[in-house]
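Asker: missing the sequence, but the structure's below:
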């Protein structure tokens, strides 16, 4: 009887609920570190430590020769070309080809990384400003003599970069990582845990960015100072520059009361009146004593949002809360506390949002406060501020449109509508369903995690607190089994049309929204996350970060490895029975269509027949390597896979197996391989007899 072919495209994601014979074609019944993608199932990208220094996975190297060496050059030294100004870091202590350092005629080859510019031939090589040798060639990027050396130099350059990256100073968990413009900031408790610091990622690593501002309370205000004015104590002579002016009550006609945010204070203020030395105005307000340092209380989770309330080219600012003290406004150089008008002991908002150009703060107990219109530091009713109550602790604030903000609680969902105080209204969506904290995001419409899975807001309105209506029904056992495992966060990955959920043990779920129906797969991180989220920088680039309890910040979807370790990935297909579940077949081979991500691929595969019948042998696991230049060699006894192209390749699994259905396991285990995509499989078989 002639052989037949059953072609199956890989799409659909995990199906953990269908009966084995009824799992649709293209779905998988187990998967880790593969994700649904437009062309099939793609091995996930890697992740790596981050502190603003050059990314490890982007490391390059250059090679140059030298002579007239008089001072030993060692690995890790920074070298500079005296004429070209080119720079680099020595990757290996060079082995001399001739001469000696002591004799001043040492000659050899330098391999450098983090190279910038091109060294000229015949120029001095400087270390610490002093000449140590003379180049005898120009530097050549990627100039290894062999493919093996190129691979080794590249990988060693990657690891050299990785080893330089440091955790955020301080103690305890990473409390948050947030973007402001083009900059990335991390939040971590200072030593002792009483306060928290802000650290900026720079080309030299984490740099302390917590401003040293102070606040000065005033009463009896007569003349408002402007930002940038210098005030002076009429008695003490102390001076400071005004960075922010916050009016909390009264008017600037003798009854104004509030606080100033100051910088550059000299001297100590006492109970006295204030003068404005910039405008020469005197007795502008009265103070009761010295200013107080602005500090961020330690603990909690830092939630933040960027917004430009003032409309200027440089007035985009970060607004953040951590549930331990007031909200704050931060512009990179000024840190201003935001007193929202509730009693100081309760002024500890847990969530922050923006609604119709009002800052929105959620306090414990379900109280919501909006700032004045376009005035994020003012919570005066006269400026348009208003308060609401939703009756439960808020778990998410999500601005879904210009005039609508979704408010989720543990068992309630509502939304805020309106443009200002005159027409603000809170409407209930559901009174018996809610959302897990830090999981609400826009994916076409609002999506969030509840006790039963991931749900769209429209489904919550229709189904309430029922398992039906989730977009994760096919992986419902996963959510049931992990209900007691805390969720760190959910976040979206716009470029990949994904929504991801991450638990605190490093296990995550990716939902792909690029086709008609959502497709779910699992991933696993090699560290225990304490915080995670995605953010948009000012250049439009989306970045994804996670932090752990040791102060490390990781960038996700970066590189090919698990921060220098292997990424272990696999998928298992259901038992495909060629639409004849009770007919026996002889299976001859399986052809896999794979798209190479670049460079080499190593895959492993095995198969089972007849739904795991113990009387039927397992097709043994085998390995085949493909290298980007098209070179192929067998590394398995069984010669399991064969490849026919360096980019779009077909892997052939030969077998002689008899059964009613076939299930395939495909695995990958690599550190430096670029991700690949498994697009489809073709099962070649011969029908035999019908079982009775």
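Answerer: Sure thing, it's come through. All values derive from a computational prediction rather than experimental measurement.

Asker: all contacts plus neighbour counts: C-alpha atoms, from now on.
Answerer: Fine.

Asker: could you pull out the strands for the stretch 551-692 of the chain?
Answerer: 553-556, 567-572, 583-595, 601-609, 619-626, 632-634, 648-659, 662-670, 677-690 (DSSP state E, counting those that start in this stretch).

Asker: what angle do the fifth one and strand 601-609 make?
Answerer: So the one you mean is strand 619-626. 160 degrees (axes from the mean of the first three to the mean of the last three Cα atoms, to 10 degrees).

Asker: Now do strand 619-626: which elements does it pack against?
Answerer: strand 601-609, strand 632-634 (3 or more Cα pairs under 8 Å, 6 or more residues apart in numbering; DSSP states H and E).

Asker: For my notes, please list the strands of the stretch 551-692 of the chain in TSV and give mean neighbour count and distance to residue 335 for each entry.
Answerer: Shown next, in TSV, are those (neighbours: other Cα atoms under 10 Å; distance: least, Cα to Cα, whole Å):
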stretch	mean neighbour count	distance to residue 335
strand 553-556	23	23
strand 567-572	22	41
strand 583-595	21	49
strand 601-609	21	50
strand 619-626	19	55
strand 632-634	15	59
strand 648-659	19	53
strand 662-670	20	45
strand 677-690	19	46
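
Asker: and here's the other structure:
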């Protein structure tokens, strides 16, 4: 290798950026970042898969040592046996009984529940996930076609009296304690509340079509007597979400306007307009200490609207704004993944956006692609404190996200492409000699790498590289594989190209191996003079 070769370190950080030119992007940001997520330390990690769910044994939890014939003679036989056992479990898991999309999914006391229309479409039913699959829960007759939103709360103050309050826009609100499902008769006709929230003062808030917000008596979510403290507030626009904030404040989100309701009760309630021209797109609202939601200008956090007003500076998503602008009308659902400091936004074309934050700062964005269209989302903790994320599908199945290493049995591709990097000398040619990729993995990683030169000039040949890295999975140390540890590997790949800039693309596809992390690149290059 030439003596004037200089190694250049490129930390892979910053995430997806499709809003500026390549030469304005820091090296390591990507013009494509698919099915990777950004860790809280800023690195790029392949996203986990998902699997269908109904309470029966999980395909992802097949243990190889429990399979007949273990130990197997080869790694290939081991993998084939695990896949066959996973498929056998998967075939037993059924969709929620009924027709149409899943209307809502939630978890209470560690048990998972789902709503779906009946087979003939004339009603809706609630089901509980059990060890034998979905089992119907007795409810009053429910009208079909709603979209359920639930909160877990406690109006009695007793530690053992938690309950679910829910609405769906087609039926009266309901309360459910895991055994008894009863409807709450509201104060407005038709009695079809759309969103709900509970205040710290033990008042229930319900929104109704037409811009009406009602609040119950203290401690009684079914009490609507004005003489006892219940009442109504009109906001003049359709409400698309209600989110309690800190310090006795509640955000009232409309499509093109935002209000804040201050106070604990009718004694000190004050409704203030926060933004006259900025609102939220339905089902994009989540609470990360402050309400976070998608507006026409992009992903917005409520405190930034309060600070900056109705301007682009109040948004968090300038780097991916072209993507969001093209999908404003196709938002399907959203959720938080608190253990990863992530906000995820799902679209009706099976794609989505992940935003990772650390403290109040955005670490970056990435895209993902699913094999199903989500109709509703729920994330929460089970009785052991583990965070679980479930998606109801348009196909009637419930899926557990961040589970397993495939997409309901199918392989999926993770891919990134860096910007075209000139290393601070955009007009100088370089001879690219070696690419070193750092990858953390507890197993093998098979990847394909390509180098693009001078904005993919067709006159400059590309380099295709096949790479394997990570610790070995041999039969002898299968039980000793450290799934939650890391093994850092470097791969040296010799390349040959002369150009002003270079972009690196990596693709990895698997239905078996767990996620890996790509941390940084090392490019060895030598100068070749100024472009003429």
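Answerer: Happy to help now that I have it. Please read all numbers here as calculations on a predicted model, not as lab measurements.

Asker: about what we covered before: would you mind giving the strands of the stretch 551-692 of the first structure as TSV with distance to residue 447 of the first structure added?
Answerer: Shown next, in TSV, are the strands of the stretch 551-692 of the first structure (distance: least, Cα to Cα, whole Å):
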stretch	distance to residue 447 of the first structure
strand 553-556	21
strand 567-572	27
strand 583-595	32
strand 601-609	36
strand 619-626	40
strand 632-634	46
strand 648-659	36
strand 662-670	32
strand 677-690	27
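
Asker: For residue 40 of the first structure, find the nearest of those strands.
Answerer: strand 677-690 (4.3 Å; Cα to Cα).

Asker: what does that closest one correspond to over in the second structure?
Answerer: On the second structure, the counterpart of strand 677-690 of the first structure by TM-score structural alignment is residues 517-530.

Asker: which residues are in contact with that stretch?
Answerer: 2, 4-13, 28, 43-46, 427-441, 498 (Cα atoms under 8 Å, 6 or more residues apart in numbering).

Asker: burial count for residue 615 of the first structure?
Answerer: Counted with other Cα atoms under 10 Å, the neighbours of residue 615 of the first structure add up to 8.

Asker: That one maps to what in the second structure?
Answerer: When the second structure is aligned by TM-score structural alignment, residue 615 of the first structure is paired with residue 459.

Asker: rewinding a little: superpose on the first structure and give me the mean offset of the match of strand 677-690 of the first structure.
Answerer: After superposition onto the first structure, stretch 517-530 of the second structure sits on average 0.6 Å from its aligned residues (mean Cα distance after the TM-score superposition for the first structure).

Asker: chain center to that stretch, what's the gap?
Answerer: 33 Å (Cα atoms, centre = their mean, to the nearest Å).

Asker: May I see the helices and strands packed on strand 619-626 of the first structure arranged in JSON lines, with distance to residue 178 of the first structure as well?
Answerer: Formatted as JSON lines, these follow (distance: least, Cα to Cα, whole Å):
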{"stretch": "strand 601-609", "distance to residue 178 of the first structure": "36"}
{"stretch": "strand 632-634", "distance to residue 178 of the first structure": "46"}
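
Asker: out of these, which comes closest to residue 124 of the first structure?
Answerer: Residue 124 of the first structure lies closest to strand 601-609 among these, at 42.3 Å (Cα to Cα).

Asker: mean shift between that closest one and the second structure?
Answerer: Counting by mean Cα distance after the TM-score superposition for the first structure, strand 601-609 of the first structure comes out at 0.7 Å.
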